[in-house]
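Student: what follows is a predicted protein model with its sequence.
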Amino acid sequence: MRLIQIVLLTLFLVGLYIVALVWPGAMNGPMSYMEVNGPVAAEQLSVFWYTVVVSAFLMLVVGGVFLYAIFRFRAKPGQDFKVPEQTHGSAKLEVALIVASCLLLLVIAIPNAKALFYVNEVPAERKAEAIKVIAIGHQWWWEFQYPDLGITTANELHIPVGRPVDLEIKSVDVLHSFWVPRLAGKMDAVPGQINRMWMQADKVGSYQGHCTEYCGDSHANMRFLVMAEEAEGFDKWVANEKKDGAKPSAVEEVNGQRVFMKGCNSCHTIKGSGAMGVAGPELSHFGSRTSLGAGIFVNNDENLINWIKYPKKMKPGNLMNLEQVNMVVNDKDVRDLVAYLKSLK
């Protein structure tokens, strides 16, 4: 009976291991690391499965020997218990086991080390075509700078399909971690340090990213999107991003800009408007973004009104606070401010 319990427990643990293996990625969900769309993610997935296979082989071998010992040397009913002859080690056996363990470690370590070097830097033959991006972690949003293009944006990273993206990853406050599971693995953003990696999207689409290093109240809400576009669409986006923010035309937009310049400008930049704040996201083309609050809300009028009126309810720990910049606004001012921000396309 006890033997049956041991076998059932072993089967349960193996099943639990398999579930734990596939569940975090949900296999084909938006944050899945099992369904990849780029060479870096593909390399990492292949190393992952290689490590799993080697580990499973070792588990089966060790577990098989363990189960064999249980069956082969178990006490028989009615058998007198006798202590077997005791030995005190074998130098040859110990050295052999150490050597075998080191060889098995190398079998796993070499492919993993190779993948680490591959992920760290764009291959030499493709550096000339790479897009350089500096990803900067803030509490709790992402800033994306394109130094060669003179562009700064936030929370939505646009890239051309089929071209490598050379990433420098840093932080201005606390530890963060950059992760787009379908395109590349995780890389920490460390204050005072620059970490590097690269990624590439092979298919057009919107890929979800997330901070994966606990960084405070809204760590779970520190998301972002990677928008992979064909070359023509990316070039149009770049040309538009280089322009100044749209000038207000309608009456409500003009009043909205006036409200913005009463305090919002101390934290946000809108090119061409005189607003040059750097504490918060760059907003020159905010109206063209699909998301709000670092990827947690759809960018529509209702969410934007609530974001302005109740920032800490919308996102715990939100550093945005109108009172700190002595802004007093009524409902009409908020609606006009929303109209102005939505016009920035």
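Tutor: Arrived safely.

Student: use CA for all of it now, contacts and neighbours both
Tutor: Noted.

Student: helices of the stretch 1-150 of the chain, start to end?
Tutor: 2-22, 39-72, 91-120 (DSSP state H, counting those that start in this stretch).

Student: highest average neighbour count across those?
Tutor: helix 39-72 (a mean of 15; mean count of other C-alpha atoms under 10 Å).

Student: and that helix, how far from the chain's centre?
Tutor: 27 Å (C-alpha atoms, centre = their mean, to the nearest Å).

Student: with distance to Lys170 added, can I get the helices of the stretch 1-150 of the chain in JSON lines?
Tutor: Formatted as JSON lines, the helices of the stretch 1-150 of the chain follow (distance: least, C-alpha to C-alpha, whole Å):
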{"stretch": "helix 2-22", "distance to Lys170": "30"}
{"stretch": "helix 39-72", "distance to Lys170": "20"}
{"stretch": "helix 91-120", "distance to Lys170": "15"}
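
Student: of those, which is nearest Trp198?
Tutor: Proximity to Trp198 (C-alpha to C-alpha) singles out helix 91-120 among those, at 6.1 Å.

Student: hang on, Gln200 packs against Val161?
Tutor: Yes: shown here, Gln200 and Val161 form a contact pair, counting by C-alpha atoms under 8 Å, at 7.2 Å.

Student: looking at these two, which is more packed in?
Tutor: Gln200 (25 against 21; other C-alpha atoms under 10 Å).

Student: how about the nearest residue to that one, chain neighbours excluded?
Tutor: Leaving out its chain neighbours, the residue that sits closest to Gln200 by C-alpha to C-alpha, 6 or more residues apart in numbering is Pro164, at 4.8 Å.

Student: ok, that neighbour - contacts?
Tutor: Val122, Arg126, Lys127, Glu129, Ala130, Ile131, Trp198, Met199, Gln200, Ala201 (C-alpha atoms under 8 Å, 6 or more residues apart in numbering).

Student: try Asp173
Tutor: Here Asp173 is in contact with Gly137, His138, Gln139, Pro191 (criterion: C-alpha under 8 Å, 6+ apart).

Student: isn't His176 right up against Ala189?
Tutor: Yes: between His176 and Ala189 a contact is recorded at 4.8 Å, counting by C-alpha under 8 Å.

Student: let's bring in a second model and compare:
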Amino acid sequence: MKRLAKGRLLFMFALLTLFLAGCGEPFISTLQPAGQVAQTQYDLMLLSTAIMVGVIIVVTVIFLIVLFKFRRKDDKIPKQVEGSHKLEIIWTVIPILLLLVLAVPTVSATFKLADVSPMEKKNEEGKTDVTVINVKANLYWWEFEYPNQEIVTSQELVVPTDEKVYFNLLSTDVKHSFWIPAVGGKLDTNTENVNKFWLEFNNEKADEVGNLFYGKCAELCGPSHALMDFKVKALPKDEFDAWADAMTAIEEPVQAETTTAQEGQEIFNESCIGCHAVTPTGAGAMGPNLTSFGDRTHIVGYLDHTEENLKNWLKDPESIKPGNKMTGKYGDLSDDEIDALTEYLMGLKVVEE
């Protein structure tokens, strides 16, 4: 009875595992591809899984046939047969054919996905005819530079849909890994060499998730590795161009309007400007660019974009993201100063509502 109970429990856990394997949000699930690269990788995964399952089924059937058909029925010793050229040829040729079935599309896809030649071609203006984004991974945040538009953002990547977007990947400190699960596989960011690849964001899939995908660091990099997230705004080409034009048009820091926000701007200029830029053409010396901070959907990559979360971050960054570079960079701020700084930062908007 105990064995039966354990067997039932094991069966239930197996069913639960199978059920949970199908769960996942479309903005972060690799099983719900939202682009050409992700679809190619998904198809290869299905092909390899089908081959493996097919092999398992065939082997299981042969095993059961042998188990029941040739089980010992008496004390007689059956005829001893050693070797069969026909069988040996069959079980040698079949694996080779299966490997070819898997290898041909895999190799083809590998070369196709590795082709980044369009991002190397410059036009008369010294720019590329395709969208190129330079990604810099830092402990524990992301910086995105658009060389064609000459703008820099951080934490939220903005991309056009239905076209190839090319990436240069680099790390400023330790090894990280750039990964947008729903759109394509991960690629490492190193300190000594630049990795290059491209992704394509499907407009219909983007529309289904409110034009927002989630990105992550996929390489263990420190105590806040699991919190090193970023968001991806996938916009139609015309909306992406409008966003880029709005960013390019900002030449001076956005001026605070209210008295409290003006106080916050003064505090920012005294305590924060050394690490954070508030114009899209500059990268902060040590911290993220905050030009469009008010337009973001999340704070520090994973918290909801609310004043309360921002105040908690300003009060004690270490408790929210251990090991971050902002901890200990400035003196203690009073509650009034944090309120003023929060109002100023929330007012840093580029997109008109």
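Tutor: Yep, it's here. Worth saying up front: this structure is predicted, and the values here are computed from it rather than measured.

Student: restrict the contacts of Pro164 of the first structure to the buried ones and give me that as a ChimeraX selection.
Tutor: Only the buried entries of the contacts of Pro164 of the first structure go into this ChimeraX selection, using 16 or more other C-alpha atoms under 10 Å:
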select :122,130,131,198,199,200,201
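
Student: tell me which of the contacts of Pro164 of the first structure is nearest to Phe48 of the first structure?
Tutor: Taking those together and measuring to Phe48 of the first structure by C-alpha to C-alpha, the closest member is Met199, at 17.3 Å.

Student: give me every residue that touches that closest one.
Tutor: Met199 of the first structure neighbours (C-alpha under 8 Å, 6+ apart): Gly38, Pro39, Val40, Ala41, Val119, Pro164, Val165, Asp166, Leu167, Leu183, Ala184.

Student: what's the match for Lys321 of the second structure in the first structure?
Tutor: Correspondence of Lys321 of the second structure to the first structure, assessed by TM-score structural alignment: Lys315.

Student: for that match, what are its contacts?
Tutor: So Lys315 of the first structure contacts Ser218, Asn221, Gly293 (C-alpha under 8 Å, 6+ apart).

Student: relative to Val259 of the first structure, how far out is the first one?
Tutor: Right, the one you point to is Ser218 of the first structure. 27 Å (C-alpha to C-alpha, to the nearest Å).

Student: of the two, who's got more company?
Tutor: Neighbour count, other C-alpha under 10 Å: between Ser218 of the first structure and Val259, Val259 has more, with 20 against 16.

Student: just confirm that one contacts Asp333, I think it does.
Tutor: Yes: shown here, Val259 of the first structure and Asp333 form a contact pair, counting by C-alpha under 8 Å, at 6.7 Å.

Student: looks to me like Asp202 of the first structure is in a strand.
Tutor: No: secondary structure assignment (DSSP: H, G, I helix; E, B strand; the rest coil) places Asp202 of the first structure in coil, not in a strand.

Student: just to revisit the earlier point, nearest to Ala231 of the first structure among the contacts of Met199 of the first structure?
Tutor: Looking across the contacts of Met199 of the first structure and measuring by C-alpha to C-alpha, the closest to Ala231 of the first structure is Pro164, at 12.5 Å.

Student: circling back: what's the closest of the contacts of Lys315 of the first structure to Glu143 of the first structure?
Tutor: So of these, ranked by how close each gets to Glu143 of the first structure (C-alpha to C-alpha), first place is Gly293, at 12.4 Å.

Student: does Ala277 of the second structure lie in a helix or a strand, and which?
Tutor: Per DSSP states H and E: Ala277 of the second structure is located in neither a helix nor a strand.

Student: which residues does it contact?
Tutor: Applying C-alpha under 8 Å, 6+ apart, the residues near Ala277 of the second structure are Ala283, Gly284, Pro288, Asn289, Leu290, Thr291.

Student: try it again at 6 Å.
Tutor: Ala283, Gly284, Asn289 (C-alpha atoms under 6 Å, 6 or more residues apart in numbering).

Student: include secondary structure when you put these into TSV, please.
Tutor: Output for the contacts of Ala277 of the second structure, formatted as TSV (three-state DSSP):
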residue	secondary structure
Ala283	coil
Gly284	coil
Asn289	coil
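
Student: of those, which stay in contact in the first structure?
Tutor: Retained in the first structure: Ala283, Gly284, Asn289, out of the contacts of Ala277 of the second structure (criterion both residues aligned by TM-score structural alignment, their matches' C-alpha atoms under 6 Å).

Student: who wins on neighbours among those residues?
Tutor: Asn289 (25 neighbours).

Student: how near is the counterpart of Ala277 of the second structure in the first structure to Ala42 of the first structure?
Tutor: Superposed on the first structure with TM-score structural alignment, Ala277 of the second structure falls opposite Thr269. Note on Thr269 of the first structure: its distance to Ala42 of the first structure, by C-alpha to C-alpha, is 38 Å.

Student: can you check Ser55 of the first structure too?
Tutor: 20 Å.

Student: which residues in the stretch 251-353 of the second structure form strands?
Tutor: 298-299, 303-304 (DSSP state E, counting those that start in this stretch).

Student: in the first structure, what range does the last one match?
Tutor: So that's strand 303-304 of the second structure. Using TM-score structural alignment, strand 303-304 of the second structure pairs with 297-298 in the first structure.

Student: how big is the offset of the matching stretch relative to the second structure?
Tutor: Superposed on the second structure, stretch 297-298 of the first structure shows a mean distance of 1.3 Å to its aligned residues (mean C-alpha distance after the TM-score superposition for the first structure).

Student: thinking again about what came up before, any idea how far Glu143 of the first structure is from the closest residue to the match of Ala277 of the second structure other than its chain neighbours?
Tutor: In this structure, Thr269 of the first structure finds its nearest non-sequential neighbour in Met276, 4.3 Å apart by C-alpha to C-alpha, 6+ apart. According to C-alpha to C-alpha, Met276 of the first structure and Glu143 of the first structure sit 15 Å apart.

Student: what comes up buried for stretch 245-255 of the second structure?
Tutor: Buried-residue list, stretch 245-255 of the second structure, by 16+ other C-alpha under 10 Å: Met247, Thr248, Ile250, Val254.
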